[in-house]
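**Q** fold the following, please.
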Amino acid sequence: MIKITNLSKFYGKNQVLNAIDLEFEKGKVYGIVGENGAGKTTLFRCISGLETYKGDIQSDFKKLKDHLGLLLTEPFFFSKITGKEYIQLLANARSIEITDMEKGNIFDLPLEQYASTYSTGMKKKLALTAILLQENKVFILDEPFNGVDIQSNLIISRIISKLKDLDKTVIISSHIFSTLAETCDEIFLMKDGEIIRKVKQADFNKLETEMKAFTIGNRIDMLDLK
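**A** Below is the predicted model:
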């Protein structure tokens, strides 16, 4: 269980998160949706312990960050570290022994190659592989499907389902609503740093229709395409 109470975040005088209250349970998958700049990534960074904040985050763990795997939208890699060394580095951080790294290389990545030379999609798959092999209890995946090929997206969807079966907590952001609808138990709609709506699985279709109407509106007509 992760319980967030009255969470707010400021960068100087600019408030990017405003009094957020959320709960995440074990064995469930949660989606966070919202336009660019809504505050999704900042929220994830606060939960992961990468940002200071006002409010309270409680969990079943003494130190949540020691049991949490964070997949950033654009993972960072040192210039002279191979894929294999990166995975080993993250495994060492959790005192995890990897006896057969190639067996866990489900995306067939060139692990002997410098990670900085990977494509955007390959970097994301490497970072995901590394946090999975850490045996974390909580996973935060910021746009895991973005920039990744179709075949890998299918694998990632199955991974999320498997994590749920293993009683993990999974929190995802995505601009691809269909992927969230297929994997999530609950979706939270975020706008201007606030959670403005919480939707259970039974109402996902209604939420998608409302989001399309709100986002698209008459914008296409305004282009006066000919």
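**Q** alpha carbons only for contacts and neighbour counts from here, please
**A** Noted.
**Q** all strands for the protein, in order.
**A** Secondary structure of the chain (DSSP state E): strands at 2-11, 14-24, 29-33, 54-59, 68-71, 138-142, 169-173, 186-191, 194-200.
**Q** what is the fifth one packed up against?
**A** Contacts defined by 3 or more CA pairs under 8 Å, 6 or more residues apart in numbering; DSSP states H and E place strand 68-71 against helix 120-133, strand 138-142.
**Q** contacts for the shortest one, please.
**A** Counting by CA atoms under 8 Å, 6 or more residues apart in numbering, strand 138-142 makes contact with 41, 44, 67-73, 168-174, all of which sit outside it.
**Q** most widely separated two among those?
**A** Within these, His67 and Ser174 form the most distant pair, 22.6 Å apart (CA to CA).
**Q** could you pick out the longest helix of this protein?
**A** Longest helix of the chain, by residue count under DSSP state H: helix 150-165.
**Q** could you dump the strands of the chain to CSV with mean neighbour count?
**A** Putting the strands of the chain into CSV (neighbours: other CA atoms under 10 Å) gives the following:
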stretch, mean neighbour count
strand 2-11, 17
strand 14-24, 16
strand 29-33, 24
strand 54-59, 15
strand 68-71, 23
strand 138-142, 23
strand 169-173, 24
strand 186-191, 20
strand 194-200, 16
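**Q** any chance of the ones you listed in JSON lines, with distance to Thr99 too?
**A** Below are the strands of the chain laid out as JSON lines (distance: least, CA to CA, whole Å):
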{"stretch": "strand 2-11", "distance to Thr99": "32"}
{"stretch": "strand 14-24", "distance to Thr99": "33"}
{"stretch": "strand 29-33", "distance to Thr99": "29"}
{"stretch": "strand 54-59", "distance to Thr99": "31"}
{"stretch": "strand 68-71", "distance to Thr99": "20"}
{"stretch": "strand 138-142", "distance to Thr99": "23"}
{"stretch": "strand 169-173", "distance to Thr99": "26"}
{"stretch": "strand 186-191", "distance to Thr99": "36"}
{"stretch": "strand 194-200", "distance to Thr99": "41"}
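**Q** run this one through as well so I can compare:
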Amino acid sequence: MSDTCIELRRLHRFFGKTKAVNDVSFSVPRGHVFGYIGPNGAGKTTSMRILATLDLPSYGDAFVDGFSVVNDPELVRRRLGFMPDSFGTYRDVNCAEYLDFFARANGLVGRQRTQRLQWVLHFTGTSGMAEKPIRGLSKGMKQRLCLGRALIHDPAVMILDEPASGLDPRARIDLRKMIRELADRGKTILISSHILTELAEMCDSVGIIEQGQLLATGSVEEIQRQRAQHRELVVRVLDRADQAAGELHSRDGVGRPLIDGQQIRFEFEGDAESQADLVAWLVGRGYRVSEVVSHKKSLEDVFLQVTEGLVQ
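**A** This next block holds a predicted model:
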């Protein structure tokens, strides 16, 4: 088996003059979680629909577990589970019947279907409500059920479009744990979300897309290093804050300091060793440094820096 489980090769999708996906290429290794982020209308859902064989590219191709979505859509569907941002449920069936329907639709029979149904109910935490009608489920439990539907045929690849949308904090934590566990079991997961703090914790790598173009890709740490080389420092000195700020401003790599009482806040370009040298220099100049706080730029900061909020 190839180490690459999801691959987009110069993918294009045009709707008239609108370039929903414009020359997008990236790959996701087997067993990794890839976060796909961008403003509304950036091209995320269109890319996912192409991967799920629900749409065809105008140019280029995409591959799932080595199979082309253009040339081998049936083989792709056997290896892929798709959880859309909105999904249909049937009011007059219960959870077990709903999952059993999709197990049969995916060709599972006999003991294999029964065992898979029981595993999915247990994994998604819906065993206790297997006989409960879907119309009585909360938003969080419906999300769990939809995840179970995508998992029922044991796919190698999972495509999750805004799975945490509308969930309460506890439900989001549970979903995050399930996604990490699936990756640990060897499944490759592509997930889109606007909750960037959770993606930073969950994902092995991310891609940032805007107006159909991929602007940055790589691990969160790599993109942070490439796009956000500065960090904010807050230094508290017990006296002579104005004088300390003036001397700091003369140092290379120090942005314009802002003074708030005993606190001096400024942008600093440098690594941890440079930060330690700066503090030692202040102490050597006779300033009594009582506290130093370093704020590393988050994925949200990087996202705001990379994108411009443009829509098509």
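**Q** any idea which residue is closest to the centre of the second structure?
**A** When CA atoms, centre = their mean is applied to the second structure, the residue found nearest the centroid is Gly35 (2.7 Å).
**Q** dump the residue contacts of the counterpart of that residue in the first structure.
**A** Correspondence of Gly35 of the second structure to the first structure, assessed by TM-score structural alignment: Gly31. With contact set as CA under 8 Å, 6+ apart, Gly31 of the first structure has these partners: Ile171, Ile172, Ser173, Ser174, Leu180, Cys184, Glu186, Ile187, Phe188.
**Q** max pairwise distance over the residues you listed: which two?
**A** Taking CA to CA as the measure, the contacts of Gly31 of the first structure span a maximum distance of 13.4 Å, between Ser174 and Glu186.
**Q** that older thread, for Tyr118 of the first structure, find the nearest of the strands of the first structure.
**A** That would be, of the strands of the first structure and by CA to CA, strand 68-71, which comes in at 16.2 Å.
**Q** pull the number of nearby residues for the aligned partner of Leu145 of the second structure in the first structure.
**A** Aligning on TM-score structural alignment places Leu145 of the second structure opposite Leu126 in the first structure. Neighbour count of Leu126 of the first structure, defined by other CA atoms under 10 Å: 26.
**Q** what's the closest non-adjacent residue to Leu126 of the first structure?
**A** Of all residues beyond its chain neighbours, the one nearest Leu126 of the first structure is Gly83 (6.8 Å), with distances taken as CA to CA, 6 or more residues apart in numbering.
**Q** hmm, Val76 and Pro155 of the second structure touching each other?
**A** No. Using CA atoms under 8 Å as the test, Pro155 of the second structure is too far from Val76 to be in contact (9.7 Å).
**Q** more neighbours, these two?
**A** Val76 (24 against 18).
**Q** gap between the more buried one and Thr53 of the second structure?
**A** As defined by CA to CA, to the nearest Å, Val76 of the second structure lies at a distance of 8 Å from Thr53 of the second structure.
**Q** re earlier: return the distance of the match of Leu145 of the second structure relative to Ile176 of the first structure.
**A** From Leu126 of the first structure to Ile176 of the first structure the distance is 21 Å (CA to CA).
**Q** just Lys191 of the first structure next, same as before
**A** As for Lys191 of the first structure, its distance to Ile176 of the first structure is 17 Å (criterion: CA to CA).
**Q** for Asp154 of the second structure, what are its contacts?
**A** Asp154 of the second structure touches Arg79, counting by CA under 8 Å, 6+ apart.
**Q** before we move on, the earlier item: check contacts around the aligned residue in the second structure for the residue nearest to Leu126 of the first structure.
**A** Residue pairing (TM-score structural alignment): Gly83 of the first structure is matched to Cys95 of the second structure. Applying CA under 8 Å, 6+ apart to Cys95 of the second structure gives the contacts Thr126, Met129, Ala130, Glu131, Lys132, Pro133, Ile134, Leu145.
**Q** could you do Thr5 of the first structure as well?
**A** By CA under 8 Å, 6+ apart, Thr5 of the first structure lies in contact with Ala19, Ile20, Asp21, Leu22, Gly55, Asp56, Ile57.
**Q** what's the burial count for Gly16 of the second structure?
**A** Gly16 of the second structure has 7 nearby residues by other CA under 10 Å.
**Q** check Arg45 of the first structure too.
**A** 16.
**Q** what's the counterpart of it in the second structure?
**A** Counting by TM-score structural alignment, Arg45 of the first structure corresponds to Arg49 in the second structure.
**Q** now that match: closest residue in space that isn't a chain neighbour?
**A** Closest to Arg49 of the second structure by CA to CA, 6+ apart is Asp55, at 5.7 Å.
**Q** ok, now Thr120 of the first structure?
**A** Distance criterion CA to CA, 6+ apart; nearest residue to Thr120 of the first structure, sequence neighbours excluded, is Gly147 at 6.5 Å.
**Q** again with Phe44 of the first structure
**A** Closest residue to Phe44 of the first structure apart from its sequence neighbours, by CA to CA, 6+ apart: Ile140 at 6.9 Å.
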